[in-house]
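Colleague: Provided below for reference: sequence and predicted model.
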Amino acid sequence: MTEIEEEEVKTFKSLGVCDELVEACDKMGWTTPSKIQVEAIPHALEGKDLIGLAQTGSGKTGAFALPILQALLEVANEKGKPPAFFAVVLSPTRELAIQISEQFEALGSGIGLKCAVVVGGVDMMAQAIALAKRPHILVGTPGRLLDHLSNTKGFSLHTLKFLVLDEADRLLNMDFEKEIDEILNAIPRERRTYLFSATMTKKVGKLQRACLKNPVKVEASSKYSTVDTLKQQYCFLPAKHKDCYLVYILSEMSGSTSMVFTRTCEATRLLALILRNLGLRAIPISGQMSQSKRLGALNKFKAGECNILICTDVASRGLDIPSVDMVINYDIPTNSKDYIHRVGRTARAGRSGVAISLVNQYEVEWFLQIEKLIGKKLPEFPAQQEEVLLLLERVTDAKRISLMKIKDGTGRKRRRGEDDDEVDKHFKSLKDAKPYKKSREGRKMRK
């Protein structure tokens, strides 16, 4: 291939995308298509079913959104107006569904696109009203979409032309198989289907055979990998001092926007309280929080009001928060593939980023599995234990106070969501808190 041909391939126009959508891509800052977009869009525009395999943060949303919007424009030009419920996108999490909807709306802003989101944790009546307005694109989680198909009067998907299963491997791991089967029985057989997944599991293969017709398989990465712009390190530590090491790293990198991944919902709440007690601007997000609180936390993080997001794996897939500088694995994931998705929250779209894994004596085997998966030995983060343990007294006090708040001072555990209100009340102003100051030695060491 000549240099000229290579240059042509690197534009959305050369992939066959129409002028209106090329302009929309420019407005969103999408100047060059990603590898999965280059591979997928031409086949999709030819009307073929797709199986797309790509690592997280690779631009999968654009790979299916642009062909769908182009097909919608063509139908609108023929019939005078775009049809309702033209496409449905199924997502494993509420936050990812909302983000996909936002990207559709941004790409379709110049053509009057209407998009609706149906996810759990939100009033069904308000969603039913949105469905009654007959949007062109519907994005949702399988359970709530099935609820509406079963219970919302007058709602059906008989006009559907496109079905997208995004993060299909996770959809199936979250036991949505039954709901997906019922949705497939309720929609037209004559449709285009796009299945996008980070991994090709047996369950994904079974789903592929059930709902795709002669699909084209496109792949942006043939193995599990992390991007070259990501600096990955680990820190080996005793389990009893893990909180100290976390505070130390966050303080050493105090100018960074960070995501801290834990294994449990309870840990997100406790860590957020500990860090806020120490004057760090942390906020939790987990599956146990109400939808409004989850969105509120995410919006505060995106807006920069809080620069540390403490989260479970609910935030490890799909969420595109461009400003994330660092990912910390507070708990090493038991499934090494989840590591790829977690660290994929940083170093996105060519930017640089840092990922640090806190490995205690009980997690060594899981960490070795991660190194085996990514095919490299990671360097150690430079932390002197003597300096880290200078924080021990303050961190211990902060943890004791935080546990008392979670117990409400009476030994009674709070009901779900109740402790989040307490966090907001107690820490409504962070200006009074005294943040831990970095030492000169720490700064030198990091350099």
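Modeller: Thanks, I have it. Worth saying up front: this structure is predicted, and the values here are computed from it rather than measured.

Colleague: make it CA atoms for all contacts and neighbour counts henceforth
Modeller: OK.

Colleague: where's the helix or strand hosting Asp424 relative to the chain centroid, distance-wise?
Modeller: Here Asp424, judged by DSSP states H and E, is contained in helix 418-426. In terms of Cα atoms, centre = their mean, to the nearest Å, the centre of helix 418-426 is found 25 Å from the chain centre.

Colleague: elements contacting that helix?
Modeller: helix 265-277, helix 392-406 (3 or more Cα pairs under 8 Å, 6 or more residues apart in numbering; DSSP states H and E).

Colleague: got the angle for the first one vs helix 418-426?
Modeller: Yep, that's helix 265-277 we're talking about. Relative orientation of helix 265-277 versus helix 418-426 (axes from the mean of the first three to the mean of the last three Cα atoms, to 10 degrees): 10 degrees.

Colleague: next, the one to line up against it:
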Amino acid sequence: MSKKRKTRHVALDGLSWQPVVRTHAAGLDFDEGLLELEEVVGVQVEYHQTANGRVATFTVDDSKDIPTAVEKQARPQTTIASGEVTQTAFAERRTITAFDSNNLLPEWHSFSLHPQLYAALYSQKFVNPTPIQSLTIPKALGGCDVIGVAETGSGKTLAYGLPILHELLTSATSSPPPPKSRRPLRALILAPTRELALQVSAHLNTCLNHHDATTTADGEPQKQKRKTTSDRGREGGPSVPRSPPLVSVAAIVGGMSTQKQRRILERGVDVLVATPGRLWDILEEDDELAEDVKNLRYLVLDEADRMIEAGHFAQLDSILRLTRRQFNEVVTDPEFRSEHQPAPSNDASPWPAMQTFVFSATLSKELQQNLKKRWQPRGVKKNNGPASTLDDLLLRLDFRDSEPEIINISPEGGVVSTLKENRIECLATDKDVHLYHFLLRYPGRTLVFLSSIDGIRRLTPLLELLGLPTFPLHSQLEQRQRLKNLDCFKSQAHSILLATDIAARGLDIPSVSHVVHYQIPRTVDAYIHRNGRTARAQRRGFSLLICAPDERRVARALFGSLGRQVTDVEEMNVEHHLLDKLKRRLRVAKEIDAVQHRANKAIHEKKWMRVTADALDVELDSDYLSDNGADRSSRVRDSRLVRLRADLKELLSQPLVARGVSTRYITYGSRPVAPAILAGEYQEGMIGVEKTDASANAVPLKEKVVTNAVEFEEWTGIQHCTMSA
């Protein structure tokens, strides 16, 4: 006779809910907008039909000894080592308390950072500080306000991030915050784009992640994986809740779940990374957060020149007004004074006055001029406004120092030494084929910048039809799709990202081989930041400018503002004889895209007409509702699409052959290519075209020496011919 189970009914809030661990990618791709995911074990759901409808009851099996949420709160937590009852319901906070920085990181040792940060730097293989970090960190640790100008990819995030995390970690280690109390906001980092804000948050959290680093007998560090709560349970030890971090970092950006972000802020964070628009939306309804902003310890403006540019972030002024500690002029109105000025307090604050950091790669108003506008005649200025971006900052920010520390190590001409620049001058109608040729000729991770979203929407299906992995990135995409496309671009070695200037600032995408300016940017600082997506951290990079005749004036103004000439940039060596075949491929791909676009437009218009007629209670004509004509046109369209796709497939299957190469007799002819093909020295699908780096194949025209007819045809694209008398 089986023993009867002992069960009881409990309320929903009394169940033993347990958090579900989710990956970051899963949170973005599938369940965006959910506050939390939790599961409950050992509970049976029973449904009963009542007068008020169907009601669910929850039955707990007591024979399994599963505590409810109320019982779990009443039970004390035990430690892993001794099993003694602790005073709090949280596990011991894990942090590095000692690190041999003198031997493992000698270049960083003089900064005297928190051991946790040393362990993170060593784990990430940041052995030497960059120049901007070497100059900024001592000043920041000394309490100075800092304005930093340095080239893209120079490590500006850690330049201001390490001093902030050092002080917060040091304070939290000596006096940990209460586990269940709300954390006051200590540092606010403002960024112009969502992607940059999320990237900064990820970098700072990497510094706070636990890194076990112990030294072995031979002096080498040995990393140990941190045991999680589930691991301890499998080993037979008591399970404890995951402990809160000593310092918490969160990102608040638009396009993502507002409810989830508000819940994070209700718990409190130490460091908040945000875009001005979403932050101000929350501040308007959260008085407690607004009070935290008034009492900030650190304020950071990343890519500041973009944010203070006129007309871009109106909310930034409102946020900066909250951070101001004093008025520049005496206020006599008592009502205004009592409303806007904080009342004096005799209590000494444990946090000193606010420290401000401002960083960018460009801090000059001349670089922000719209190059496509007509030049204003020289003479008296129209207004007496500030003469530079730095003057704007001094007026709009409440610097502690009357003269903040200015660190400017930006390179001359806005170009880093590891970047190679080239240009192609062609007709506007030939830009597509030159771009296609470059992407085939030099495969790699390529970032193509355009000034218009319509251009991205036009190029994306064309390149996809041509078999190239292409991903768009612009402001009209949903945030989830933007992040997904960015992750796909990062994960594939040979991929293409078609982006507007939202991808030009601050994004640290690993191993970007090429940057292509399909459309010339309107400002010089946009050109500098675009180029900064490659040649980062002393790596080599390549930048290509595709210039049409109507863009030459803008190009001259662009390089003139940098103190250079357009002719200083070498022209790209293009295999012109291959462009004809590529034009045929592009022509067929454009026809396919046009047919598909017309079909989708017709379907959309007909669907819209039916929905509108139903909403207005209007009956459509029977001829319009008839699908006979639509079926005939659809069959014609489908047959044309099948033919065009077959033609494109045939063209794509044909290899591109360089001049002087015989595909029938590859071991003979003026250029035998069999040994090079076997050695893998030629590009895939391009017979006779050597596999070279883009910067190595860029030869200035004045240095080109033509020695025979074959080289003449390759260089000029003109068929060589002989004339008889």
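Modeller: The structure has been received and is ready for your questions. All values derive from a computational prediction rather than experimental measurement.

Colleague: Which one of the helices and strands packed on helix 418-426 of the first structure lies nearest to Val216 of the first structure?
Modeller: Proximity to Val216 of the first structure, assessed across those by Cα to Cα, is greatest for helix 265-277 (39.0 Å).

Colleague: Let me have the helices and strands packed on helix 418-426 of the first structure in CSV, adding mean neighbour count and distance to Ala168 of the first structure as columns.
Modeller: Listed next are these as CSV, based on neighbours: other Cα atoms under 10 Å; distance: least, Cα to Cα, whole Å:
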stretch, mean neighbour count, distance to Ala168 of the first structure
helix 265-277, 23, 24
helix 392-406, 17, 36
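
Colleague: Kindly present these as a markdown table, with separate columns for distance to Glu177 of the first structure.
Modeller: Below are these laid out as a markdown table (distance: least, Cα to Cα, whole Å):
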| stretch | distance to Glu177 of the first structure |
| --- | --- |
| helix 265-277 | 24 |
| helix 392-406 | 36 |
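
Colleague: Would you map the helices across the stretch 251-400 of the first structure?
Modeller: 265-277, 291-303, 336-343, 364-374, 385-388, 392-406 (DSSP state H, counting those that start in this stretch).

Colleague: ok, now which ones touch the aligned partner of Gly161 of the second structure in the first structure?
Modeller: Under the alignment (TM-score structural alignment), Gly161 of the second structure pairs with Ala65 of the first structure. If a contact means Cα atoms under 8 Å, 6 or more residues apart in numbering, then Ala65 of the first structure has Phe104 as its contacts.

Colleague: In the first structure, point out the residues matching stretch 60-72 of the second structure.
Modeller: Mapped onto the first structure using TM-score structural alignment, stretch 60-72 of the second structure spans no residues at all.

Colleague: Same question for stretch 264-271 of the second structure.
Modeller: So stretch 264-271 of the second structure sits over residues 130-137 in the first structure, by TM-score structural alignment.

Colleague: Show me which residues of that stretch are buried.
Modeller: Within stretch 130-137 of the first structure, the residues that count as buried by 16 or more other Cα atoms under 10 Å are Ala130, Leu131, Arg134, Pro135, His136, Ile137.

Colleague: Could I get the contacting residues of the second one?
Modeller: By that I understand Leu131 of the first structure. Counted by Cα under 8 Å, 6+ apart, Leu131 of the first structure has contacts Ala116, Phe155.

Colleague: ok, Leu69 of the first structure to Leu21 of the first structure distance?
Modeller: Leu69 of the first structure sits 8 Å away from Leu21 of the first structure, going by Cα to Cα, to the nearest Å.

Colleague: what's the answer for Glu167 of the first structure, then?
Modeller: 24 Å.

Colleague: How about Arg144 of the first structure?
Modeller: Arg144 of the first structure is 30 Å from Leu21 of the first structure, by Cα to Cα.

Colleague: Just want to know which of the two has more residues nearby.
Modeller: Leu21 (22 against 19; other Cα atoms under 10 Å).

Colleague: The longest helix along the first structure vs the second structure, average offset?
Modeller: Across the first structure, the longest stretch assigned as helix under DSSP state H is helix 60-79. Its matched residues in the second structure lie on average 1.2 Å from helix 60-79 of the first structure after superposition (mean Cα distance after the TM-score superposition for the first structure).

Colleague: tell me, the helix or strand following that helix lands on which residues of the second structure?
Modeller: Counting by DSSP H and E, the next helix or strand C-terminal to helix 60-79 of the first structure is strand 87-90. Strand 87-90 of the first structure corresponds to residues 187-190 in the second structure, going by TM-score structural alignment.

Colleague: Other residues contacting stretch 433-444 of the first structure?
Modeller: Under Cα under 8 Å, 6+ apart, the answer for stretch 433-444 of the first structure is Ser251, Glu252, Asn277, Leu278, Gly279, Leu280, Glu387.

Colleague: what residue of the second structure matches up with the third one?
Modeller: The reference is to Asn277 of the first structure. In the second structure, the residue equivalent to Asn277 of the first structure is Leu465, according to TM-score structural alignment.

Colleague: and the residue lying closest to that match once chain neighbours are set aside, how far is that from Leu641 of the second structure?
Modeller: Nearest non-adjacent residue to Leu465 of the second structure, counting by Cα to Cα, 6 or more residues apart in numbering: Ala589, 6.3 Å away. Going from Ala589 of the second structure to Leu641 of the second structure by Cα to Cα gives 11 Å.

Colleague: Check Leu198 of the second structure too.
Modeller: Taking Cα to Cα, one finds Leu198 of the second structure at 42 Å from Leu641 of the second structure.

Colleague: Looking at the two, which one has more neighbours?
Modeller: Using other Cα under 10 Å as the criterion, Leu198 of the second structure and Leu641 rank with Leu198 on top: 20 against 17.

Colleague: Next up, identify which helix or strand that one is on.
Modeller: Going by DSSP H and E, Leu198 of the second structure is part of helix 194-208.

Colleague: Superposed on the first structure, what's the mean shift for that helix?
Modeller: Looks like 0.5 Å for helix 194-208 of the second structure (mean Cα distance after the TM-score superposition for the first structure).
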